[in-house]
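> Make a model of this:
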Amino acid sequence: MTEAVDSLDDQMAAELDETDLQDEGVDLSMVIDLQRCTGCGACNIGCAQENNLQEGQAYSSRIIETNGKFPNVSYEYTPTLCNQCDDAPCAEGCPTKALYKGDGGITMHDHEKCIGCKACMVNCPYDEITLNKEDPHPRWEETDALIENGTASPKQVKERADVDENAPAYYNPNREVGEHEHPTRYKGVVEKCNFCVHRLNEGELPRCVEECPCEARIFGDLNDPDSKVNEILGKYNPDVLKEEQGTAPSVKYVRDYNGGGYEQGTGEAGLGD
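Okay, the predicted model is just below:
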């Protein structure tokens, strides 16, 4: 697959000019089929592993609603992530332009420009941006073993794993994608989902899409009339979260329940043809 966008290193290092932030040929979107989703949480686990997230951080999350009294109870599970809004209030309100619209419509984040002011967190209506309040993965610095003289301490496990001093024992080096992209993030900056842009640049799907056992997440280019996302959006009327906010989310939901069907598939990987 040939690249339709610059490499992430070049993209982040370049001066951010409003006229050339987004490749007009690619408009990335994720469709989540609520009828296929079983709420298993594989997307959340895969995302945390892929992005070296520490405990308490989640790029891939969910909204759970339970209504009624037993035995008449209804349960609703809605997977969530950064909506990669076309009109992203987090980017518009960022005083240092650490958050900005990148190629494919992805809302990107430059950690070196981030000052941790939390303006983006206030402006995001979906609560999908979090602040690192401490150094990454403090648990792996603990020296006390669960069973003295019987099990290794977290620090010993990390040392035996032979990873970077700031990384967890289960460290994924694929997150090292550019001079501005710290693989584990650090204290005082915010972080959020970016559709696993490091995987897209390698022609791979976002990790949450790849991990879903039910193929409930479908990914692709809205500007490609033959893409899987357009096939599904053509069959079912999509919904978005908090439509009244006017942010034009790129994450869309179909089928609370619908008896129809389509040939399953996860869509197309990469940032373009």
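> only C-alpha atoms for contact and neighbour calcs from this point on.
OK.
> So what's the gap between stretch 224-239 and the chain middle?
Averaging C-alpha positions (Cα atoms, centre = their mean, to the nearest Å) puts stretch 224-239 21 Å from its chain's average.
> Likewise for stretch 154-168?
25 Å.
> From the rest of the structure, what touches it?
Under the criterion Cα atoms under 8 Å, 6 or more residues apart in numbering, residues 52, 136-137, 139-145, 169-171, 184 lie in contact with stretch 154-168.
> Counting neighbours, which of those end up buried?
52, 136-137, 140-141, 169, 171, 184 (16 or more other Cα atoms under 10 Å).
> Any chance of JSON lines for those residues, columns distance to Ser60?
Supplementary listing: the buried ones among the contacts of stretch 154-168 in JSON lines, determined by distance: Cα to Cα, whole Å:
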{"residue": "Asn52", "distance to Ser60": "13"}
{"residue": "Pro136", "distance to Ser60": "18"}
{"residue": "His137", "distance to Ser60": "18"}
{"residue": "Trp140", "distance to Ser60": "23"}
{"residue": "Glu141", "distance to Ser60": "26"}
{"residue": "Ala169", "distance to Ser60": "21"}
{"residue": "Tyr171", "distance to Ser60": "18"}
{"residue": "Thr184", "distance to Ser60": "16"}
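> Alongside the first, I'd like the structure of this one:
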Amino acid sequence: MTRYGMVIDLHKCVGCGACQIACKKENNVDTGMFWSHHLIEESGVFPHVRHEYTPTMCNHCADAECVRVCPTSAMHKDENGLTLHDASRCIGCKSCMMACPYSAVNFNRKDVPRSWDDDEAIIPGCTSTAKEQQGKTGLTVPYYNKDRAATYPGVREVGTVEKCTMCDHRVKVGLAPYCAEVCPAQARVFGDLDDPQSQASQLLARYESHVLKPEVGTHPAVHYVRGF
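This next block holds a predicted model:
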């Protein structure tokens, strides 16, 4: 059995947001939704202040609350330990959203982002409209990625939920999640947490790690080492 997970080295992370941009492009994530996000915490009194930036995503918990409460088993665990979602079985009840202690699940309220249907140019007579661009590319949303549609709907339907899948479509062909691949500081390491030879396991063996909200007992597969 494989137990995939992510180790994020906060000492290497510079808070550039490349992971969030890459995730949106790779997975066609709508405006206002975030599969890859972040927490920012500032403490202290000037000039003795501390700024902390923590990248976040679905934690792919071993004891996932979203899986436990889903009435149709749309939210489920796969053979590699990833928490995935079968959009065809989703009834849009939002039970998973309410159960997730990390607010990592999004709900689709519209089919196509209205901004991409806009027929008004930002600079009249100079720039093309979003609708014109859409017509020329033949795509209903920007950055449509056919590879994403290999294991999951390329564009999610209205009335269903969605979240980070750890780029399962890439993992199935031997690639790392896109957020890990594009990180300029190589702060994200993906791998089998049960394989002592994997880089992810070696990082956990080398450094003391922590997870978000350990008190809720979901046993996340996303671990953090060192400090921002």
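> thinking again about what came up before, and the contacts of stretch 154-168 of the first structure as CSV, adding distance to Glu244 of the first structure?
CSV is the format used below for these (distance: Cα to Cα, whole Å):
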residue, distance to Glu244 of the first structure
Asn52, 33
Pro136, 36
His137, 37
Arg139, 41
Trp140, 43
Glu141, 45
Glu142, 46
Thr143, 50
Asp144, 50
Ala145, 51
Ala169, 43
Tyr170, 40
Tyr171, 39
Thr184, 34
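> any idea whether Met6 of the second structure is helix, strand or coil?
Secondary structure assignment for Met6 of the second structure (DSSP: H, G, I helix; E, B strand; the rest coil): strand.
> residues contacting the equivalent of it over in the first structure?
In the first structure, Met6 of the second structure lines up with Met30, judged by TM-score structural alignment. Listed by Cα under 8 Å, 6+ apart, the contact set of Met30 of the first structure reads 217-220, 229, 250-252.
> of all the residues you listed, which two lie farthest apart?
Greatest spacing in the contacts of Met30 of the first structure, by Cα to Cα: Arg217 and Ser250 (12.8 Å).
> Which member of the buried ones among the contacts of stretch 154-168 of the first structure is positioned nearest Cys94 of the first structure?
Relative to Cys94 of the first structure, the closest of those is Thr184; by Cα to Cα it sits at 21.7 Å.
> Hmm, Glu134 and the closest one touching each other?
No - the criterion here is Cα atoms under 8 Å, and Thr184 of the first structure misses it with Glu134 at 11.9 Å.
> Only the buried subset of the contacts of Met30 of the first structure, as a PyMOL command please.
Applying 16+ other Cα under 10 Å to the contacts of Met30 of the first structure leaves a buried subset, and the PyMOL line that selects it is:
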select buried, resi 217+218+219+220+229+250+251+252
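> Please narrow the contacts of Met30 of the first structure to those residing in strands.
Counting by DSSP state E, the contacts of Met30 of the first structure place 217-220, 251-252 in strands.
> which helices and strands sit right next to the longest helix along the second structure?
If you go by DSSP state H, the second structure has its longest helix at helix 18-27. In terms of contacts (3 or more Cα pairs under 8 Å, 6 or more residues apart in numbering; DSSP states H and E), helix 18-27 of the second structure is packed against helix 178-182.
> and for the helix it packs on, what span of the first structure is it aligned with?
With TM-score structural alignment as the criterion, helix 178-182 of the second structure aligns to 207-211.
> Superposed on the second structure, what's the mean shift for that stretch?
Mean deviation of stretch 207-211 of the first structure from its aligned counterpart in the second structure after superposition (mean Cα distance after the TM-score superposition for the first structure): 0.4 Å.
> just how off-centre is that stretch within its chain?
In this view, stretch 207-211 of the first structure has its centroid 10 Å away from the chain centroid, taken as Cα atoms, centre = their mean.
> What of stretch 23-30 of the second structure?
What separates the centre of stretch 23-30 of the second structure from the centre of its chain is 9 Å, taken as Cα atoms, centre = their mean.
> The first structure: matching residues for that one?
The aligned range for stretch 23-30 of the second structure in the first structure is 47-54, by TM-score structural alignment.
> Could you pull out the buried residues of stretch 137-147 of the second structure?
Result for stretch 137-147 of the second structure [16+ other Cα under 10 Å]: buried residues 140-142, 144.
> And the furthest pair within these?
Comparing every pair within those by Cα to Cα identifies Thr140 and Tyr144 as the most remote, at 8.0 Å.
> all strands for the stretch 101-250 of the first structure, in order.
For the stretch 101-250 of the first structure, applying DSSP state E, counting those that start in this stretch gives strands covering 107-109, 130-131, 190-191, 217-221.
> Any chance of JSON lines for these, columns distance to Glu176 of the first structure?
Formatted as JSON lines, the strands of the stretch 101-250 of the first structure follow (distance: least, Cα to Cα, whole Å):
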{"stretch": "strand 107-109", "distance to Glu176 of the first structure": "14"}
{"stretch": "strand 130-131", "distance to Glu176 of the first structure": "20"}
{"stretch": "strand 190-191", "distance to Glu176 of the first structure": "15"}
{"stretch": "strand 217-221", "distance to Glu176 of the first structure": "23"}
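> Relative to Met12 of the first structure, which of those strands is closest?
With Cα to Cα as the criterion, Met12 of the first structure lies closest to strand 107-109 of the strands of the stretch 101-250 of the first structure, at 8.9 Å.
> Tell me the counterpart of Lys101 of the first structure in the second structure.
Applying TM-score structural alignment, one finds that Lys101 of the first structure aligns to Lys77 in the second structure.
> Against Glu157 of the second structure, how distant is that match?
Between Lys77 of the second structure and Glu157 of the second structure the distance, using Cα to Cα, to the nearest Å, works out to 21 Å.
> From the buried ones among the contacts of stretch 154-168 of the first structure, pick the one nearest Leu233 of the first structure.
Looking across these and measuring by Cα to Cα, the closest to Leu233 of the first structure is Asn52, at 32.3 Å.
> Nearest spatial neighbour of the closest one, chain-adjacent residues omitted?
Once flanking residues are discounted, Asn52 of the first structure sits nearest to Thr184: 5.7 Å by Cα to Cα, 6 or more residues apart in numbering.
> Please give me every residue in contact with the one you found.
Contacts of Thr184 of the first structure (Cα under 8 Å, 6+ apart): 51-53, 136, 166-167.
> Try it again at 10 Å.
With contacts defined as Cα atoms under 10 Å, 6 or more residues apart in numbering, the neighbours of Thr184 of the first structure are 51-54, 135-137, 166-168, 171-173, 175-176, 191.
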